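Visitor: attaching a predicted model along with its sequence, questions to come.
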Amino acid sequence: MIRKTALLIVDAQTGIVDGPAIGPVFQNAALVTTIKKVRKEAWKRAIPVLYVQDTDVAEAGADAFAIHPELAPLPTETVVLKQSTDAFHGTDLHDQLQLLEINHLVITGCKTEYCVDSACRRATTLGYDVTLVRDGHSTTDNAVLAAEQIIAHHNACLHGLGNIDPFILVRDSTEDLFTPTHDTYR
């Protein structure tokens, strides 16, 4: 099967990445650098980049609502607004990806245990193979675990997780993320 890839940047909004109310996420500067590097490679390869923006972060137009300025989309790139943790629920994200004939998603963004996790899992049930960028997602501490533990836990739990056939691989940003390796495991 021919694989066609897109990069999905989930909720990399100023209010989450930098805070103060919802963030800042763990190692926020490193996260921004990693996402920029991955996105630059996508642009270099003419791979579509889509952004998901959570409407619950702040009022539309507020600085906290905006996608982080270092990650701001190009005018030609798709931004999908969502109201739930699931980037596909109640949005046209799946339709947008189908129009592009995408069957492999590289996923980065915030917050690990909520919107990133939901996007990864739901994508597999919709038929997409997923590559989660190991060092390309982040979160904040909670009452039980430190952010670093949450990230490590999700990298371990999501690696290899599948629904019937499509599944998730967790790979480092130093790898060739846009050449999927899923078929070598089938």
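Guide: It's in. Keep in mind it's a predicted model, so treat the numbers as computed, not measured. Residues are numbered from 1 along each chain as shown.
Visitor: contacts, neighbours, all on C-alpha from now
Guide: Noted.
Visitor: elements contacting the lengthiest strand in the chain?
Guide: Looking across the chain with DSSP state E, the single longest strand is strand 129-138. Using 3 or more CA pairs under 8 Å, 6 or more residues apart in numbering; DSSP states H and E, the elements in contact with strand 129-138 are helix 28-44, strand 104-110, helix 117-125, helix 147-158, strand 168-171.
Visitor: how does it look with 6 Å?
Guide: On a contact count with 3 or more CA pairs under 6 Å, 6 or more residues apart in numbering; DSSP states H and E, strand 129-138 meets helix 28-44, strand 104-110, strand 168-171.
Visitor: now the longest one: buried residues?
Guide: Pointing back at helix 28-44 there. The neighbour-count criterion (16 or more other CA atoms under 10 Å) identifies 28, 31-32, 34-36, 38-39, 42 as the buried residues of helix 28-44.
Visitor: nearest to Pro48 among the residues you listed?
Guide: Ala42 (7.1 Å; CA to CA).
Visitor: distance check, that closest one against Ala123.
Guide: With the distance defined as CA to CA, to the nearest Å, Ala42 ends up 19 Å from Ala123.
Visitor: what does Gly162 give?
Guide: In terms of CA to CA, Gly162 sits 10 Å off from Ala123.
Visitor: who has more neighbours, these two?
Guide: Legend: neighbour count by other CA atoms under 10 Å for Gly162 and Ala123, higher for Ala123 (25 against 18).
Visitor: included below, for side-by-side comparison, is a second structure:
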Amino acid sequence: MSHHPPSRAALIVVDVQRAFDEWEAAGKRRNNPEAVARIVDLLSAFRSHEAPIFHIRHEGSRPNSAFLPGGTGYPVKDEARELAGEPVIVKRVNSAFIGTDLERQLRAADIKTLVICGATTNHCVETTTRMAGNLGFDARLVRDATWTFDRIGPDGDAHSAEDIHAMTLANLDGEFARIVTTAGVIAAFKPA
């Protein structure tokens, strides 16, 4: 982030909602157990430098969605709750740019760099990151501040959360985003 002052960089916190805790409690296995703690670190750094933060919430539309408004999985996790003045963007698809005014708000604030974190790496985080890159933003995906879950592929093959996470980062790196760490993002706020 060194070539953009913090006022031109924004933190995008994607879907840090309680539904993922419920998935874990039901036996789904995830990677990166420290991701939420790293998100808290990022929130703290951006807040202490008065840099913009945008909170993204997924609102499910299918009757069995864990993200239905009013349901137990919809609320944000307490650690990542927004503060007064921090916008909350509600999306109904994987990308935070589709059906929302996120791009308009970013352009109006002359924000060039997006630091993206949240859940899940290979769904809403990936889709939002791909679109950010395609829209011309300098996207930075924070590898240790996102996570995903084990999945079964279309041929019945089991894929670990670690492998899915790593492949998603590899797919995005260079073309759509730079892959960074929480420590690296925080260090960029410090004067040279």
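Guide: Happy to help now that I have it. The structure presented is a predicted model; accordingly, all values stated were derived computationally and were not measured.
Visitor: ok, so of the buried residues of helix 28-44 of structure 1, who is nearest Leu71 of structure 1?
Guide: Lys36 (6.5 Å).
Visitor: the closest one maps to what in structure 2?
Guide: Aligned counterpart of Lys36 of structure 1 in structure 2: Val40 (TM-score structural alignment).
Visitor: do the same with Thr85 of structure 1
Guide: Checking TM-score structural alignment: Thr85 of structure 1 goes with Asn94.
Visitor: residues near the nearest residue to its match once chain neighbours are set aside, how many?
Guide: Once flanking residues are discounted, Asn94 of structure 2 sits nearest to Cys124: 4.4 Å by CA to CA, 6 or more residues apart in numbering. Residues near Cys124 of structure 2, counting by other CA under 10 Å, number 21.
Visitor: what do you get for Ser138 of structure 1?
Guide: Neighbours around Ser138 of structure 1, by other CA under 10 Å: 29.
Visitor: same check on Asp15 of structure 2?
Guide: As a measure of burial, Asp15 of structure 2 has 29 neighbours, counting by other CA under 10 Å.
Visitor: quick one: the residue opposite Thr121 of structure 2 in structure 1 once aligned from Ile47 of structure 1, how far?
Guide: Applying TM-score structural alignment, one finds that Thr121 of structure 2 aligns to Thr112 in structure 1. From Thr112 of structure 1 across to Ile47 of structure 1, the span is 23 Å (CA to CA).
Visitor: those two: who's more crowded?
Guide: Higher neighbour count among Thr112 of structure 1 and Ile47: Thr112, with 25 against 16, using other CA under 10 Å.
Visitor: coming back round to it: residue range for the longest strand of structure 1 in structure 2?
Guide: With TM-score structural alignment as the criterion, strand 129-138 of structure 1 aligns to 138-147.
Visitor: what's the burial count for Asp144 of structure 2?
Guide: Neighbours of Asp144 of structure 2 (other CA under 10 Å): 22.
Visitor: endpoints of stretch 57-65 of structure 1, how far apart?
Guide: Start-to-end, stretch 57-65 of structure 1 (CA to CA) is 6 Å.
Visitor: by how much does the match of strand 129-138 of structure 1 deviate from structure 1 on average?
Guide: Overlaying structure 1 shows stretch 138-147 of structure 2 at a mean distance of 0.6 Å from the equivalent residues (mean CA distance after the TM-score superposition for structure 1).
Visitor: my guess is the residue nearest to Asn94 of structure 2 meets Val93, correct?
Guide: No - using CA atoms under 6 Å, Cys124 of structure 2 is not in contact with Val93, being 8.0 Å away.
Visitor: relative to Asn122 of structure 2, how far out is Arg151 of structure 2?
Guide: Arg151 of structure 2 is 11 Å from Asn122 of structure 2, by CA to CA.
Visitor: try Glu34 of structure 2
Guide: Applying CA to CA to Glu34 of structure 2 and Asn122 of structure 2 gives a distance of 17 Å.
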